[in-house]
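*Asks:* Provide a 3D model corresponding to the input given below.
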Amino acid sequence: MQRCPWCEGFDLYREYHDSEWGVPLHDDRSLFEMLILEGTQAGLSWATILRKRENYRRAFDDFDPQRIARYDAAKVAALLADSGIVRNRAKVAAAIDNAKAYLALTAERQSFSDFLWHFVDHLPIQNQWLTLAEVPARTERSDAMSKALGQAGFKFVGSKICYALMQSTGMVNDHLTTCPRHVEVQAR
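*Replies:* Okay, here's the model as predicted:
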């Protein structure tokens, strides 16, 4: 199997690539989780976040926006003391702000999935990259998503973070064409 070269290095990375990355995701709470994790990854490697993912699920109440939106100073202090997650005050505050923005957005009877997926017209974009050098870090669509999320009150949602979200949740298929997952993801 000639996987995308970025996933080589350790088993958890390959497992993520082979089973999750690029698979179209429509569940609101799972999309919220990925938004938080992608924002937390800013300035770090995805491998770091992937290794800490289960700790994040534990620490952030399985990414329940209702609970996260109510975090108080004591909970923030506990999170900043938790060595199982990235202890960055701005990123922890962003997760809380994002939970509040998520609740406000979904209170308007719009699903988070519909909000995000409309940036790709509700269909995965099937890219045809041969090399990693061809894969963009951002696009006009991720620019638009970033702007809309920012206007809705979300934090740590720059265009590059949004494009990474689009890749991880299957809004774009950025598996290289030489990778068997390119066709497998396309068939979903």
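*Asks:* contacts, neighbours, all on C-alpha from now
*Replies:* OK.
*Asks:* Which elements pack onto the longest helix along the chain?
*Replies:* Taking DSSP state H as the assignment, the helix of the chain that covers the most residues is helix 89-107. Judged by 3 or more CA pairs under 8 Å, 6 or more residues apart in numbering; DSSP states H and E, helix 89-107 is in contact with helix 28-41, helix 65-68, helix 73-80, helix 112-117.
*Asks:* switch the cut-off to 7 Å
*Replies:* Here helix 89-107 touches helix 65-68, going by 3 or more CA pairs under 7 Å, 6 or more residues apart in numbering; DSSP states H and E.
*Asks:* for the helix it packs on, packing partners?
*Replies:* Counting by 3+ CA pairs under 7 Å, 6+ apart, helix 65-68 packs on helix 89-107.
*Asks:* burial of H182, as a residue count?
*Replies:* For H182, the count of nearby residues is 22 (other CA atoms under 10 Å).
*Asks:* Okay, and it sits in which element?
*Replies:* Following DSSP states H and E, one finds H182 within helix 180-186.
*Asks:* K160 now?
*Replies:* K160 belongs to helix 159-168 when elements are defined using DSSP H and E.
*Asks:* Second input sequence below; structure requested for side-by-side comparison:
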Amino acid sequence: MTEVHVVHTADLDAAVLKAARALLDEVFEGDLSDDDWEHALGGMHALLWEGAELVGHASVVQRRLLHGGRALRAGYVEGVGVRADLRRRGYGAAMMEALERVIRDAYDLGALSASDQAVDFYATRGWKQWRGTTWAFTPAGVTRTEEEDEGVHVLPLAVPLDLSGELTCDWRDGDVW
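*Replies:* Next comes the predicted model:
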């Protein structure tokens, strides 16, 4: 039986965190940096279990995004992955459904940086591609993140968004988006 559990990072023991990191290392074929893993921590995790084995992970963490002159509380999705042999069974959708409930109940909007392979998946769930420019608050000041323009997606909620406007994220090590 497959079950999704939603739990905060603080309530995960070392063995589960190790299993989640190992799963994501496998899913991203070794292209998950320590910074990428760090970005997935500190919020709510949707963990997909098949019996005692962790086969899926996704998390949502809080970030600040600036848009339209307002600092918005964003539920930022990180570390979404399902074991390769179990994909296309609705497991990713089940994890996202759990996290989208958290986002709808706790944040002004959802946001994420989607891989090319995941764009259609997120679009079917109501996520919108950001069509405007992207920026980041960095130690050197506000910096344009042109390479991220087409990869950022948002889940609009109650706050009006101009999807062709500017969107600025808070600073973090590694990939800012």
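*Asks:* Superposing both, give me the TM-score.
*Replies:* Once superposed, chain against chain, the TM-score is 0.27 (TM-score structural alignment, normalised by the length of structure 2); 78 aligned residues with a CA RMSD of 5.2 Å.
*Asks:* just the angle between the longest helix of structure 1 and helix 73-80, please?
*Replies:* 120 degrees (axes from the mean of the first three to the mean of the last three CA atoms, to 10 degrees).
*Asks:* Tell me which other helices or strands the helix holding K160 of structure 1 touches.
*Replies:* helix 28-41, helix 140-151.
*Asks:* Buried residues in the shortest one, which are they?
*Replies:* The reference is to helix 140-151 of structure 1. R141, S142, D143, M145, S146, K147, A148, L149, G150 (16 or more other CA atoms under 10 Å).
*Asks:* Adding distance to R58 of structure 1 as columns, could you present the residues you listed in CSV?
*Replies:* CSV is the format used below for those (distance: CA to CA, whole Å):
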residue, distance to R58 of structure 1
R141, 32
S142, 29
D143, 31
M145, 28
S146, 27
K147, 30
A148, 29
L149, 25
G150, 27
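*Asks:* now, among these, which is nearest to A107 of structure 1?
*Replies:* Closest approach between these and A107 of structure 1, by CA to CA: L149, at 15.2 Å.
*Asks:* before we move on, back to that, need the helices and strands packed on helix 159-168 of structure 1 in a markdown table with distance to P180 of structure 1, can you?
*Replies:* Formatted as a markdown table, those follow (distance: least, CA to CA, whole Å):
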| stretch | distance to P180 of structure 1 |
| --- | --- |
| helix 28-41 | 24 |
| helix 140-151 | 26 |
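*Asks:* Among these, which comes closest to A59 of structure 1?
*Replies:* helix 28-41 (12.3 Å).
*Asks:* Could you figure out how far that closest one is turned away from helix 159-168?
*Replies:* 130 degrees.
*Asks:* continuing past helix 28-41 of structure 1, what's the next helix or strand?
*Replies:* Where DSSP H and E defines the elements, the next helix or strand beyond helix 28-41 of structure 1 is helix 46-59.
*Asks:* That following helix vs helix 159-168, what angle?
*Replies:* 80 degrees.
*Asks:* List the buried residues of helix 46-59 of structure 1.
*Replies:* By neighbour count with 16+ other CA under 10 Å, helix 46-59 of structure 1 contains the buried residues W46, I49, L50, K52, R53, N55, Y56, A59.
*Asks:* so where's the longest strand in structure 2?
*Replies:* Assignment by DSSP state E gives strand 53-67 as the longest strand of structure 2.
*Asks:* which is the next helix or strand following that one?
*Replies:* Heading C-terminal from strand 53-67 of structure 2 (DSSP H and E), you reach strand 70-82.
*Asks:* In that following strand, which residues are buried?
*Replies:* L72, R73, A74, G75, Y76, V77, E78, G79, V80, G81, V82.
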